[in-house]
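structural data only, the sequence is not supplied:
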């Protein structure tokens, strides 16, 4: 019974590590991905050695599989809380909402406005790039000011220049100056 509980606990540790390693790898964060890879391999080998120790039972194998599934759920929840990376939102509006644009900009979001021609009339699109951990905040603001907006959210892989990059550089410059004066 102890080995079955240990197998389950190991899966609850292993799979979130696997999930985070994969995410860090996809986001090109090689050092973090490598570190999680080492931990993943250690837990994996130890867990498999318990399952295939010669005393394998159907219950042990089922617990291994269930632990894997629960671990995936936990890993995805952890990743959602960390919200690593950036998100780009394309917000399509029927009318130009200057108040929404001002509110978004005052909250620190870079907003680019495009005007286009739809089937029946002019349309407007706001393009917003922000950190993933602020995506729900942006969505709430848009919902409050434009409940009928059509929004597409996606994760950009690479970007260069622009408002967000400039503001990040200023932030890191201020952080470094603060650490040097201490």
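Received it, and whenever you're ready, just let me know what you need. None of these values were measured; they are calculated from a predicted model. Numbering: from 1, shown residues only.

hey, let's count contacts and neighbours off CA atoms from now on
OK.

mind checking which helix or strand residue 15 is in?
helix 2-26 (DSSP states H and E).

all strands of this structure, in order?
With DSSP state E applied, the chain shows strands at 86-93, 110-117, 122-131, 150-154, listed in chain order.

who does the second one touch, helix- and strand-wise?
In this case it means strand 110-117. Under the contact criterion of 3 or more CA pairs under 8 Å, 6 or more residues apart in numbering; DSSP states H and E, strand 110-117 touches helix 98-106, strand 122-131.

identify all contacting residues around the first one.
What it means is helix 98-106. 110, 111, 138, 141, 142, 145, 146 (CA atoms under 8 Å, 6 or more residues apart in numbering).

closest to residue 179 out of the residues you listed?
Using CA to CA, residue 110 comes nearest to residue 179 of the contacts of helix 98-106, at 27.5 Å.

ok, that closest one touching residue 163?
Yes: here residue 110 reaches residue 163: they are 6.0 Å apart, a contact under CA atoms under 8 Å.

next one for the comparison:
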């Protein structure tokens, strides 16, 4: 009896970890405009979700299953964000302050593919500066 309870808890946790990790990836891919990949992941995601929730709802008298479901969800959030970091599907913003206030530097950055370059002149302790905010893919 105890073996079955432990196996059920493990199954529920693994199902929810996979479900929430897929959910995280699906949202990120949707925001990146990869709708077909996101839809494919969403198909698997909902099947897994239904299986996990069904196991918990069929055994509501077993509190450990509900706890496993919650823990699996939380772990899925952590693991999903770790997967996203490894895949580097997002963008980062880099702030740069140059002691050379030559505005042509921003043009050179744009020519190298950094389209999201915003620049402005600034004044620092030792004189004029060029301040830039550069939007870049996480994976370069």
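Received it, and whenever you're ready, just let me know what you need. All of these numbers come straight from a predicted model, not from anything done at the bench.

most packed of the helices and strands packed on strand 110-117 of the first structure?
Sort those by mean neighbour count, taking mean count of other CA atoms under 10 Å, and strand 122-131 sits at the top with a mean of 18.

how far apart are it and its match in the second structure?
Following superposition, strand 122-131 of the first structure is found to deviate from the second structure by 2.8 Å on average (mean CA distance after the TM-score superposition for the first structure).

what packs against that strand?
Strand 122-131 of the first structure sits against strand 86-93, strand 110-117, with contacts defined as 3+ CA pairs under 8 Å, 6+ apart.

which one of these lies nearest to residue 53 of the first structure?
When those are compared (using CA to CA), the closest one is strand 86-93, at 44.1 Å.

run the angle between that closest one and strand 122-131 for me.
160 degrees (axes from the mean of the first three to the mean of the last three CA atoms, to 10 degrees).

possible to save the helices and strands packed on strand 122-131 of the first structure as a markdown table with distance to residue 171 of the first structure?
Output for these, formatted as a markdown table (distance: least, CA to CA, whole Å):
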| stretch | distance to residue 171 of the first structure |
| --- | --- |
| strand 86-93 | 16 |
| strand 110-117 | 15 |
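
quick check: which of those strands is buried the most?
Among these, ranked by average contacts under mean count of other CA under 10 Å, first place goes to strand 86-93 (a mean of 19).

what's the angle from that one to strand 150-154?
Using the same axes, to 10 degrees: strand 86-93 of the first structure against strand 150-154 is 160 degrees.

same for strand 86-93 of the first structure, what does it pack against?
Judged by 3+ CA pairs under 8 Å, 6+ apart, strand 86-93 of the first structure is in contact with strand 122-131, strand 150-154.

any buried residues in the helix holding residue 15 of the first structure, and which?
4, 6-25 (16 or more other CA atoms under 10 Å).

show the buried residues in the contacts of helix 98-106 of the first structure.
Restricting the contacts of helix 98-106 of the first structure to buried positions leaves 110, 111, 138, 142, 146, with burial counted as 16+ other CA under 10 Å.

now those residues in TSV, with distance to residue 44 of the first structure?
Shown next, in TSV, are those (distance: CA to CA, whole Å):
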residue	distance to residue 44 of the first structure
110	43
111	45
138	39
142	44
146	48
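
map residue 11 of the second structure onto the first structure.
By TM-score structural alignment, residue 11 of the second structure lines up with residue 6 in the first structure.

meant to ask about residue 78 of the second structure, not that
Using TM-score structural alignment, the partner of residue 78 of the second structure in the first structure is residue 73.

from residue 9 of the first structure, how far off is its match?
14 Å (CA to CA, to the nearest Å).

what does residue 167 of the first structure give?
43 Å.
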